[in-house]
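Asker: quick one: sequence and predicted model below, then my questions.
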Amino acid sequence: MSAEKMGTRGLGNEEKEGALSPEDLSEMLAAGTKEVHEKAENTQFVKDFLRGRIRKELFKLGAVALYYTYTAMEEEIERNKDHPQFAPLYFPAELHRHEALARDLEYFYGPEWRNQITCSKATQCYVDRIHQVGEEDPVLLVAHAYTRYMGDLSGGQVLKKVAQRALKLPPTGEGLEFYQFDGIHSAKAFKQLYRSRMNELELDMDTKKRLVDEAVKAFQFNMEVFEELEEIGKTFQEDVLDAGMPVHGAMDGDISKCPYYAAKMAASGGTAYMCQMAMVVLRHPTGQVLFATWFAALAGLAAWYLM
């Protein structure tokens, strides 16, 4: 279903959210996952990715992990699409990713890609939990869907730009279809709709707290996959592409050099910090070329952090 047709599903009034309450599910999830979200963003794998240090083989393995994860999640979503505590969040045409991931894997591995991939140990743990939730406690699928899809529509768009540039992937989108949501015209409007639908679910406070706990687990599963990929990457001899942008581990104690910090300051009106960051970047040998791309990337990270 296209974004233009979503009005038939009640988008009209949901575009204008009223004042949110701390007890709204979207607010509880954002607050309850803030700490683990920051930890996930600070894993070495993610930091290297964001500064353009991407091994192509590792990127391919990341796509494999995503394929198994989304296949499991979307199987359980289909199984529970009429469940009253999940049905309002059923947007297969707009959100489902496993078919796009299949096309990405065919691009990277060729037509026999299914015979060349396996589910890693960390990914299998994630997959097993998703299936357990879908079979035993379907309302908890809300936490997994929120964690994955909202991230894909936010920070995921940053990763797409970094990967396309660092891996020199085709501008026509091959290998990155996972990040392309053809059924969504406005990511911002859709996320607003999705959060509104979440807040309208008839859930008691105990269930909302269980959903927050499950969302934390989802982030932890993701971190375990990141850590597994980082360990695998240590065995590769392939050269990496380095955009040379400073990350937390290379700041020499100067927090103003941190891209994530600069993005947060920009989102909160810290113009001076953005100017300082711009000067640091423009003095870097590759900064003049990459400045525009990274400015967009940092803004995207801030938007996801603050959603």
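Answerer: Now that the structure is in, tell me what you want to look at.
Asker: alpha carbons only for contacts and neighbour counts from here, please
Answerer: Will do.
Asker: for residue 306, see how far away the closest residue to residue 21 other than its chain neighbours is.
Answerer: Ranked by CA to CA, 6 or more residues apart in numbering and with sequence neighbours excluded, the top spatial neighbour of residue 21 is residue 27, at 7.2 Å. As for residue 27, its distance to residue 306 is 11 Å (criterion: CA to CA, to the nearest Å).
Asker: try it against this one:
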Amino acid sequence: MTTTPRDASLTPPLTQRINDTTKDVHEKSGNSINWKLSLILTSKECYCEAISLFWIVYREIERLYDKHVNDHKVLQLLQPVAIVFQRAPKAERDIRTLMPSPEQAQELLERRCSDGKYTPRALQDYVDRLERIAAENPVQLVAYLYAMNGAITGGGVAIQKMVQKTFGLKTLEGVELFELNLSGTSFASGREAWKEFKRILDEDAGPYLTDEDIDLILKEAPKVFDGNNALVATVQQTRAFGKAAADCTRRLGIVLAVVIAVVAAAVLYTTPSTTSK
């Protein structure tokens, strides 16, 4: 799908409109799931359960973006910087590094996706929605590219260090999810890359976005957070989460749990506005 260029850039900026549109659902997310997220970093298995959900999400967003990149001018404009934010292969490597054994890692990955079917149901619903909106009008993928890339990039250095310290990691193995693909690019840092990503959406994309396109993006943006909330809620049903809850209550205490909650919440639910890299 293509659109006819027009002469005006976006006013107010598209990224600001997305942030405003998602403000309420973002705050609701933080208020409702902090306790669950406070436990994610208390166990490698629990942490892997969580990131394996988003391994699929990133994989499908990246797959659909690659499939539809030539179907809308805005997706084409984002291509030079979008490659910097690819996460799916890194998430898979982190899982294989952190799980206690290769067999357990493989079991988790296969549990998430087997024969084209996704588990849990919330993950299947998420993937189904991604495929549906990409088929209807691929410009809606902008809502996911912006929210998901911004969420995990914001505060990435701090989160990476927290995971390393918590699990005693001496190298980047196990925390590649927070690394950006800057090699071969003109970007000196993740901050520069994210600034360019936003600039493209706010300036270069304007002439190629119809009012309908913008409306679709803004309507889809809150649903990104709704889908993420539903995914995180499923971690509570796992054996790893139950063990982490018991261990956290027994060893860490409520104060430390709240501190970890704040950090963990930033991993998946920081409103995409700035980066630390």
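Answerer: Received it, and whenever you're ready, just let me know what you need. Here the structure is a predicted model, which is why all the values come from computation and not from measurement.
Asker: what's the TM between chain one and chain two?
Answerer: After superposition, the two chains reach a TM-score (TM-score structural alignment, normalised by the length of structure 2) of 0.74; 241 aligned residues with a CA RMSD of 3.3 Å.
Asker: between residue 27 and residue 306 of structure 1, which has more neighbouring residues?
Answerer: For residue 27 of structure 1 versus residue 306, neighbours defined as other CA atoms under 10 Å are more numerous around residue 27 (15 against 12).
Asker: what does that one correspond to in structure 2?
Answerer: In structure 2, residue 27 of structure 1 lines up with residue 16, judged by TM-score structural alignment.
Asker: next helix or strand past the host helix or strand of its match?
Answerer: Here residue 16 of structure 2, judged by DSSP states H and E, is contained in helix 14-37. Sequence order places helix 44-68 as the next helix or strand after helix 14-37 of structure 2, per DSSP H and E.
Asker: contacting residues around that following helix?
Answerer: Applying CA atoms under 8 Å, 6 or more residues apart in numbering, the external contacts of helix 44-68 of structure 2 come out as 39-41, 75, 86-89, 91-92, 95, 98-100, 108-109, 112, 123, 126-127, 130-131, 134, 138, 141, 144-145, 148, 167, 231-232, 235, 240-241, 244.
Asker: trace residue 163 of structure 2 over to structure 1, please.
Answerer: Superposed on structure 1 with TM-score structural alignment, residue 163 of structure 2 falls opposite residue 163.
Asker: the host helix or strand of its match versus helix 34-41: what angle between them?
Answerer: Assigned by DSSP H and E, residue 163 of structure 1 belongs to helix 155-166. Counting by axes from the mean of the first three to the mean of the last three CA atoms, to 10 degrees, helix 155-166 of structure 1 lies at 10 degrees to helix 34-41.
Asker: show me where structure 2 has its helices.
Answerer: 14-37, 44-68, 73-82, 88-98, 102-112, 121-136, 141-153, 156-167, 190-199, 211-235, 239-247, 253-269 (DSSP state H).
Asker: what's the closest non-adjacent residue to residue 139 of structure 1?
Answerer: Nearest residue to residue 139 of structure 1 in three dimensions, chain neighbours excluded: residue 85, at 5.6 Å (CA to CA, 6+ apart).
Asker: residues contacting the one you found?
Answerer: 138-139, 201-203.
Asker: shared with structure 2, which of those residues?
Answerer: Retained in structure 2 (both residues aligned by TM-score structural alignment, their matches' CA atoms under 8 Å) from the contacts of residue 85 of structure 1: 139, 201-203.
Asker: among those, which one has the most neighbours?
Answerer: residue 139 (21 neighbours).
Asker: test my guess that that one contacts residue 86.
Answerer: Yes - here residue 139 of structure 1 reaches residue 86: they are 6.2 Å apart, a contact under CA atoms under 8 Å.
Asker: still on that earlier bit, return the list of helices and strands in contact with the helix holding residue 16 of structure 2.
Answerer: With contacts taken as 3 or more CA pairs under 8 Å, 6 or more residues apart in numbering; DSSP states H and E, helix 14-37 of structure 2 sits against helix 211-235, helix 253-269.
Asker: after superposition, how close is the helix holding residue 163 of structure 1 to structure 2?
Answerer: Mean deviation of helix 155-166 of structure 1 from its aligned counterpart in structure 2 after superposition (mean CA distance after the TM-score superposition for structure 1): 3.0 Å.
Asker: got the angle for that helix vs helix 141-152?
Answerer: Using the same axes, to 10 degrees: helix 155-166 of structure 1 against helix 141-152 is 40 degrees.
Asker: report the buried residues of helix 155-166 of structure 1.
Answerer: 155-166 (16 or more other CA atoms under 10 Å).
Asker: looking at those, spot the one nearest residue 295 of structure 1.
Answerer: Lowest distance from residue 295 of structure 1 to the buried residues of helix 155-166 of structure 1 (CA to CA) belongs to residue 158, with 10.2 Å.
Asker: that closest one contacts residue 301, correct?
Answerer: Yes - Residue 158 of structure 1 lies in contact with residue 301 (CA under 8 Å); the separation is 7.2 Å.
Asker: make CSV out of the contacts of residue 85 of structure 1 and add distance to residue 209 of structure 1.
Answerer: Shown next, in CSV, are the contacts of residue 85 of structure 1 (distance: CA to CA, whole Å):
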residue, distance to residue 209 of structure 1
138, 15
139, 12
201, 14
202, 14
203, 10
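Asker: my guess is residue 113 of structure 2 meets residue 121, correct?
Answerer: No - counting by CA under 8 Å, residue 113 of structure 2 sits too far from residue 121 to count as a contact (11.2 Å).
Asker: surely residue 90 of structure 1 meets residue 81?
Answerer: Yes - between residue 90 of structure 1 and residue 81 there is a contact at 6.1 Å, judged by CA under 8 Å.
Asker: show the end-to-end separation of stretch 90-104 of structure 2, please.
Answerer: 18 Å.
Asker: so which bits of that stretch are buried?
Answerer: Neighbour counts using 16+ other CA under 10 Å place 90-99 of stretch 90-104 of structure 2 among the buried residues.
Asker: any idea which of the residues you listed is closest to residue 28 of structure 2?
Answerer: residue 91 (26.3 Å).
Asker: what do we get in structure 1 for that closest one?
Answerer: Using TM-score structural alignment, residue 91 of structure 2 pairs with residue 101 in structure 1.
Asker: residue 35 of structure 1: how many residues sit nearby?
Answerer: Count around residue 35 of structure 1 with other CA under 10 Å applied: 11.
Asker: before we move on, what about residue 123 of structure 1?
Answerer: By the criterion of other CA under 10 Å, residue 123 of structure 1 has 24 neighbours.
Asker: ok, it - contacts?
Answerer: Contacts for residue 123 of structure 1 (CA under 8 Å, 6+ apart) come out as 65, 68-69, 221, 225.
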